[in-house]
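>>> Okay, predicted coordinates and the sequence, questions at the end:
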Amino acid sequence: MSARGTLEELLERHGTTYAGEAGIRLRDTPRPLYQLLVLSHLLSARIRAEIAVASARALFSHGLRTPRRMADATWQERVDALGEGGYRRFDERTSTQLGEEALLLLDAHGGDLRRLRREAQDDTDMLGAGLRRFPGIGPAGADIFLREVQSVWPETAPHLDAKALQGAERLGLPTEPDELLRLAKGEDPAVLAAALVRGALDSG
């Protein structure tokens, strides 16, 4: 199969962002951007992606969709919601981190990640460093956020990180971002990145 055919098959099978799978209608507004931060936090742990997505959905279904609601919830309420999603191995530590993360976002940025974006002044490295200041968001979590947010923050695109390029390599696709984007023929880079990551996980 040609590289284009392989990519088309991958996008047909996995052409949904993780935010979309978690029910987040991603826009450049505070609430969905915060929900993406929570999802990125959960996805960065050593736990199956489907459990992380289910746990994010459970948190949101309990009304924990904003940093204020997350901060005001009790530690046990957050643990219980995570448990509903199957996020049991890391639930206690993650509950604490989610509370601290929400408070930091409120205190440092008024609950609005767009302020962090403005502070970064279109510098993706600076943006990544800002994201890593949140409890529970390490390099992996920052990369997940940047992969997904490029749909609405175009200055971060294309963000095809090591995990996405690992997927490309395992599928026999080019590992240069520009070549992948040419092959994708205008596909949303966030969708492309998510599909490549899933390809890496499938073949791993």
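Arrived safely.

>>> going forward, measure contacts and count neighbours with C-alpha atoms only.
Fine.

>>> can you map out the helices along this protein?
Here the chain has its helices, by DSSP state H, at 3-14, 18-21, 30-43, 49-61, 67-72, 75-84, 91-109, 113-120, 124-131, 139-149, 162-170, 177-184, 189-203.

>>> this is the comparison structure:
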Amino acid sequence: MPRNKSSDISARIQTVINEYGHGPLGKTPMAGREPVPWPLKASPEVILAMVLDAMIKSRPISHDLSQRTINHLIEVGYHDIDKLHASTWEERTVVLREGGYNRYREQAATNLGNLADFVVKEYDGDLNNLLEAAGGKRDKIEILMKEIKGIGDLTVELFFNNVQAVWPSIAPFVDSRSLKTAGDVGIGSDIEAIYVALQRDPEQMSWFANGLSTIRLEKRQQDIY
């Protein structure tokens, strides 16, 4: 960052975090509830919930509807791999419909089943084992994640926004759409410089990425100036 602009950019970064940011799963029923600790830890349930969140939010539906859907998936316990894996396709379609997710419901039910099968068969029910298999390397994690049917580039990016808070080797990360937003609000796209401004805190980086997403979705770019 140019020295004469660094304080202004740092102030904008803090505005993004303080006014628009939120922690991973911070808008879901998991926030601050037992048995999930807060701040979040990298439990199998937390990581799976982050994947569910990314899968739903990567579809072209409204932000409010996708949030309602992920909240309902968590309410019925689908972030528990045993419960998700035991569910039938018909049960998953009902749960998705109850969450308000209709347009892509049948495909989403299939994708959730594929996810459960993959996690159980390949990683013993715990995606932390995927992290270990990838040696903590972001590019390798991306390759392994895309082996799951229904997960593409955008899903992985949204997952990385959140999971960096509990898988620090992912940080610093901001999804490509939100990185453009960072440029639009005068912060710039130098992720490493942003990370330094945040004292290399992976959790703060996650708050920042989520804050940029909120700004983009709510079209609040002008409010950062």
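Done, it's in. Since the model is a prediction, treat every value here as computed from it, not as a measurement.

>>> before we move on, back to that, make a markdown table from the helices of the first structure and add mean neighbour count and distance to Glu155 of the first structure to it.
Formatted as a markdown table, the helices of the first structure follow (neighbours: other CA atoms under 10 Å; distance: least, CA to CA, whole Å):
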| stretch | mean neighbour count | distance to Glu155 of the first structure |
| --- | --- | --- |
| helix 3-14 | 15 | 23 |
| helix 18-21 | 20 | 19 |
| helix 30-43 | 24 | 16 |
| helix 49-61 | 22 | 26 |
| helix 67-72 | 20 | 25 |
| helix 75-84 | 20 | 33 |
| helix 91-109 | 19 | 20 |
| helix 113-120 | 16 | 10 |
| helix 124-131 | 17 | 8 |
| helix 139-149 | 23 | 10 |
| helix 162-170 | 20 | 18 |
| helix 177-184 | 15 | 15 |
| helix 189-203 | 22 | 12 |
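
>>> among these, which is nearest Thr156 of the first structure?
Taking CA to CA, helix 124-131 is the member of those nearest to Thr156 of the first structure, at 5.9 Å.

>>> Name the nearest residue to the aligned residue in the second structure for Arg132 of the first structure, ignoring sequence neighbours.
Residue correspondence to the second structure (TM-score structural alignment): Arg132 of the first structure is matched to Lys146. Once flanking residues are discounted, Lys146 of the second structure sits nearest to Gly152: 5.9 Å by CA to CA, 6 or more residues apart in numbering.

>>> which residues touch Leu131 of the second structure?
For Leu131 of the second structure, the contact set (CA atoms under 8 Å, 6 or more residues apart in numbering) comprises Lys137, Ile141.

>>> what does it align to in the first structure?
Under TM-score structural alignment, Leu131 of the second structure pairs with Arg117 in the first structure.

>>> cool, Tyr195 of the second structure as well?
Counting by TM-score structural alignment, Tyr195 of the second structure lines up with Leu181 in the first structure.
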